[in-house]
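> One predicted model, sequence on top.
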Amino acid sequence: MQTSTNSSQTPPHQPRPAWFLLLALSLSGMAALTHQVSWIRPITSVLQSTVYVVALILTAFMLGLALGSFIMRFWIDAVGRPLLLYSIVEFGIAAYALLLLSLFSTLPTILQTVTAIKTPLLYYFAEFSCILLLLLIPTTLMGTTFPILAKSYVGSSVGKGIGELYSANNLGAVAGSLLAGFILLPNLGVRYTIIIGALLNVGAGVLTLFHSHPDKLKFFAPPLLAVFVGLSYCGNYSLTSLYNGGACGFYNANNLGDQKFLFYEEGSYGYVTVIGQGQFGAVKRLLLNGQGSSSLRLSDVRTSTLLGYLPVLANPRAQTSLVIGFGTGASSSILSRHTKTTTVEIEPKVLKTAGFFEMINAGVFNANHEIVYDDARHFLLRTDNKYDFIANHPLELYQSFSSLLFTKEFLEIAKSRLSADGLYFQWFPLYDLKPEEYQGFYKTFDSVFPHQMVFVNLRKGENIDYEIKGTNNLRSQYLAKQNSNELIIIGSAKPIALGLAALRTSFALLNSEDRSYLQLTGLDSPEAIFNLLLFEGEELKGYYEAAAIITDDKPSLEFSTPFRLVEKSPQLVNQAMDDMLNYIELSRP
């Protein structure tokens, strides 16, 4: 009798539907992460690739997922045909993802609107609001998919059913992030990655519809096909449209001016662009993830020239060099003519732009030059080689993937790969920094390299006849009205012998090709190079004592420099340089 009672109280077993629901949710997860990875690219290309913008994108994405699940809890019990609803939701996600191909073109207009805000917290709140509005619909729809399928799949074995659904969804998400980051974006670009993500959503919806409501397919197929083809074809996403177009062509602001796109390709670690400016597009600029890396402008060519020739002039007998970041290839080209040179570049697509900068990198691909595709820190950690020179020209300080090349730990790793008399050469931008930010980096640098010499790439009062050579030569007269805000900092464990006498001796050893190259930017004598010496390390002692050292654990520049982009003003541009020079001037006898 007791047995009978227990049996009558046990809920009947409710078999879960077939494998197709697990596969559908796996495809849905794959689509979600494919979209997330691909959406980050156009947003950061316009709104900057800072730690804050990336965090805002992820926050908006996750908030939409949470909102979708929360909303569905109120309706799910009233849904009579959950699998039909699930299919419709997947079709909706696909349609909106394709619509974003056009909506992303509104990003420049958004940027123009929020740049009027000069308070960082308000600025980033405005950016977050815009990103959230842009992504709210598809992410909210994504958030509804799990509770909808859970109602149909779970049955009486709640724990087992939820576990199976959750694992299927997450396995799909893992596959989607790998697929988008390592295969689709590098080979197909953002546009077709988004289209493939939408196809995955359609696949999840069709699969569910086919197994649950096959009679409905004939009603959904024609409009679904029309919407998919129409939005895929009409979506005006392109790098050019992010600057010059807008959704459906309604935004016509010409933010590029006379600039012309000469090259654009997606890579695993970002996208690479070359833009031509000025007469005949002669002044070519290299951009990585939408941010300037180098160019044929005089100030940039001077930086590359100094990173190449200062090492050679400091130690003409050196045998080996390491360059971190290929850029335009100019520094690598110079050093490989004098030493056995290795260049570490994380994004292979950068090297495909070398031909646009042949004026300053001629012969860069030679038997004396090895190129390694790797992260700089990873390469330094795994190599046993010692180098006489290491030249580091990373991207801007605020770039989320660049900031760890300015920390104490990275500098110590680099120092460990220098020979006994090795020299380390660091590019460092002062523009838009506050004095305490520069003080923090200089204190960090000094803690690793106790001896320093600091050069500037342009000195106040220089009057340079500069010619960009190419199909159409472009000559200009450049008068430096103030010291540049870009430094080349030389670091060493020993005193650095690079005074005027040493420069004259080393300069005399240069061949005619080297002298012609230096003459290109007005550095036609040892005196012209020595004039760029801003100060020696001893002159800055005491200036940075109160500053905090930058470490991997606290990479302060990554978090403070994006605020300078918001606060940007004419007063801020030279603030760090002026403060440092005033200190040196007062400390000199």
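Structure received. Here the structure is a predicted model, which means the values were calculated and not measured. Residues are numbered from 1 along each chain as shown.
> all contacts plus neighbour counts: C-alpha atoms, from now on.
Will do.
> Could you tell me which residues make contact with residue 54?
Contacts of residue 54 were listed using C-alpha atoms under 8 Å, 6 or more residues apart in numbering, and they are 40, 44.
> ok, it to residue 349 distance?
Shown here: residue 54 relative to residue 349, a distance of 23 Å by C-alpha to C-alpha, to the nearest Å.
> Pasting the second one now:
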Amino acid sequence: MLKKLFTLRNTALIAFGLSGMSALIYEVAWSRLLSLIFGSTVYAVATMLCAFMAGLALGSYLMGRRVDKLKDLAKYFGLLELGIGIYGIMFIILLPYVQFPYFWLYQLLHSYFWPFLFAQFLFYFLILLIPTTMMGAIFPVVSKIFTRDLKKIGEDISYVYSANSLGSVLGPFLAGFILIPLIGLTKTVMVAATINILLALIMFRFSTFRSEIKFLLPIVLIFLVLGFYTSLPPILLNSWFMGTYESWDQVQDELSAIKPIFYKEGPYSTVVVAQTETGLGLKSDGHGEASTFPDDMRHQLIQAYIPMLLHHSPEKVLNIGMGAGFTLGAIGNFDVQKMDAIEIDPIIVDVSSKYFSEFNNDILKDPRVEVFVIDGRNYLLTTKEKYDVIISAPSHPVSTGVSHLFTKEFFELVKEHLNKDGMFLQWIPGHRFSPEEHKILVNTFNSVFPNISLWIDDIKALNENPNRSVETFLLGSFEPIEIDREQIKNKMASKEIIKKNLGGMGINSAEDFLFLMVMGDLQVQSFVQNEKRFNTDDKPIIEFLAPRSLLTMKFITLNDLYLF
């Protein structure tokens, strides 16, 4: 009975479905792992997908020209699966060594956007060429095995295609919802590799190659042990930071000075907490989300103090993009009744409490705080809450999963959740934004809020170096914001922690604080009068422009704001 059921034909069909499942597990895991080096911009993600599909097409084409001449198809099916599995293991071992050639490529071409993208595609293609070509080559082999006669070729091919497609549905589900959350990215790749190797051994049982299995097993076991006991270094050189280095020696010196104290691969991102000479840093998929570095602490705190000092009596505050909790901790210094915080990654919530409580006033233990592990936009779509102050400081919009928190539609959604006298502060990553992107985002914000002002995070910057990049903040409201110097002065002096935080930034008076406001409403209108573009859900311009700025390293400066 079993022999009739598990014929070569039926076994090949089931194996092809499982092969499709492992292929999509690879696609999900490899995308995440490669993003640690190549970044997660819309261009990087599209390039990865193009390279993956190009390999499948090439493999299917090459094998299609030869498959009718092959005699022992089960053997070739097994060899292809074995090759994919071994490459999956080698991918984990060799990935850290991709950093050097990519750094060289970046140094050579980063000033030329389109040539760089084409070179990046070729780089991706070379990395994925071997496994994806073998994946593509399996389709003609299985089609040949499963096809019984020419009269039913359409029906037979439909079964083959359906089996592989079903596996391709299961693969991303298993990777995203089960494997990566439970065992991490590297072990997820190893699960896929193990599936390929087991399929190879099964197919060899139907071939003339079965007598050689006993010689293959020790080699296969060695590769599996190597793979399962190999772990990636927590810190990889990400494309975000390549432009800050002049040589590979400088890169190695910098990376060797970073001491990781926490590393976890989760369903949303790979989170690292690392100690450096400057302080403690939190990274998500290679991008710095928060740190105790002086420059970062300044903008993480000031984005809370701007609306909290200006609003006469905020009672309910929402912080979108909690990160390490520094902004939330600064909000907690005021006598508010309720603080809601949004953070999409539960791992970041955990490390915020475990590693950064000393710096965020242990804010997550404050009974006024409620943390929602959800996307910020989804939260606003599903809640009826209204707030006196909303502060949005998510990750950089260059990442494909973040740009929707910088669009006109998002700003309109925030506006619906503000009380009549409410204020909304939006962080703009000026240190990674060009003047063009900055102006588009200001214009987008201006199209939603009747009254806005633009602020910076450092009052010393203008005197010290007006050509340096700065963090900027947009403050929007329904009514013109009344500047009450006496209120600001009293709030600054109300608690020692507030006085200490602001004093550490050189802000010792209401006048010092107000010096951070670069533009009022009239100046903003003049600033954007010639800008006609908006960043919207339908046309997210910023998501496509921001990667170019990261390559050219031409970011907005104080002079761009003061001398417009």
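Perfect, I can see it now. Just so we're clear, the structure is a prediction, and the values are computed from it rather than from any experiment.
> Can you give me the stretch of the second structure that the longest helix seen in the first structure aligns onto?
Longest helix in the first structure by number of residues (criterion: DSSP state H): helix 120-153. Helix 120-153 of the first structure corresponds to residues 113-146 in the second structure, going by TM-score structural alignment.
> mean per-residue distance, that stretch to the first structure?
With mean C-alpha distance after the TM-score superposition for the first structure, stretch 113-146 of the second structure departs from the first structure by a mean of 0.8 Å once superposed.
> Quick check: closest non-adjacent residue to residue 548 of the second structure.
Computed as C-alpha to C-alpha, 6 or more residues apart in numbering, the closest residue to residue 548 of the second structure that is not its neighbour in sequence is residue 113, at 6.6 Å.
> Give the buried residues for the match of helix 120-153 of the first structure.
Within stretch 113-146 of the second structure, the residues that qualify as buried are 116-117, 119-125, 127-146, counting by 16 or more other C-alpha atoms under 10 Å.
> Aligned counterpart of residue 551 of the second structure in the first structure, please.
Under the alignment (TM-score structural alignment), residue 551 of the second structure pairs with residue 566 in the first structure.
> so that match touches residue 115, yeah?
Yes - the criterion here is C-alpha atoms under 8 Å, and residue 566 of the first structure meets it with residue 115 at 7.1 Å.
> circling back: quick one: residues contacting the match of residue 551 of the second structure.
Each residue near residue 566 of the first structure by C-alpha under 8 Å, 6+ apart is listed here: 115, 117-120, 123.
> can you pull out the strands in the stretch 401-550 of the first structure?
418-429, 451-456, 463-468, 474-479, 486-492, 533-536 (DSSP state E, counting those that start in this stretch).
> In the second structure, what range does the shortest one match?
Residues 517-520 of the second structure are where strand 533-536 of the first structure aligns, with TM-score structural alignment as the criterion.
> ok, residues contacting the matching stretch?
Here stretch 517-520 of the second structure makes contact (C-alpha under 8 Å, 6+ apart) with 452-456, 561-562.
> Can you give the distance of it from its chain's centre?
From the chain centre to the centre of stretch 517-520 of the second structure is a distance of 32 Å (C-alpha atoms, centre = their mean, to the nearest Å).
> got it, and stretch 169-187 of the second structure?
Counting by C-alpha atoms, centre = their mean, stretch 169-187 of the second structure comes out at 17 Å from the chain centroid.
> Return the set of buried residues in that stretch.
Buried, per 16+ other C-alpha under 10 Å, within stretch 169-187 of the second structure: 170-176, 179-181, 184-187.
> just checking, what packs against the longest helix of the first structure?
If you count contacts as 3 or more C-alpha pairs under 8 Å, 6 or more residues apart in numbering; DSSP states H and E, helix 120-153 of the first structure packs onto helix 20-47, helix 51-75, helix 82-103, helix 107-114, helix 158-178, helix 556-567.
> for those, which one sits closest to residue 261 of the first structure?
helix 20-47 (14.9 Å; C-alpha to C-alpha).
> and the angle from that closest one to helix 107-114?
Interaxial angle of helix 20-47 of the first structure relative to helix 107-114 (axes from the mean of the first three to the mean of the last three C-alpha atoms, to 10 degrees): 60 degrees.
> mean shift between the helix or strand hosting residue 180 of the second structure and the first structure?
Using DSSP states H and E, residue 180 of the second structure sits in helix 180-204. Superposing on the first structure and averaging over aligned pairs (mean C-alpha distance after the TM-score superposition for the first structure), helix 180-204 of the second structure comes out at 1.6 Å.
> roughly how far apart are whichever residue in the second structure pairs up with residue 293 of the first structure and residue 344 of the second structure?
Under the alignment (TM-score structural alignment), residue 293 of the first structure pairs with residue 289 in the second structure. Counting by C-alpha to C-alpha, the gap from residue 289 of the second structure to residue 344 of the second structure is 13 Å.
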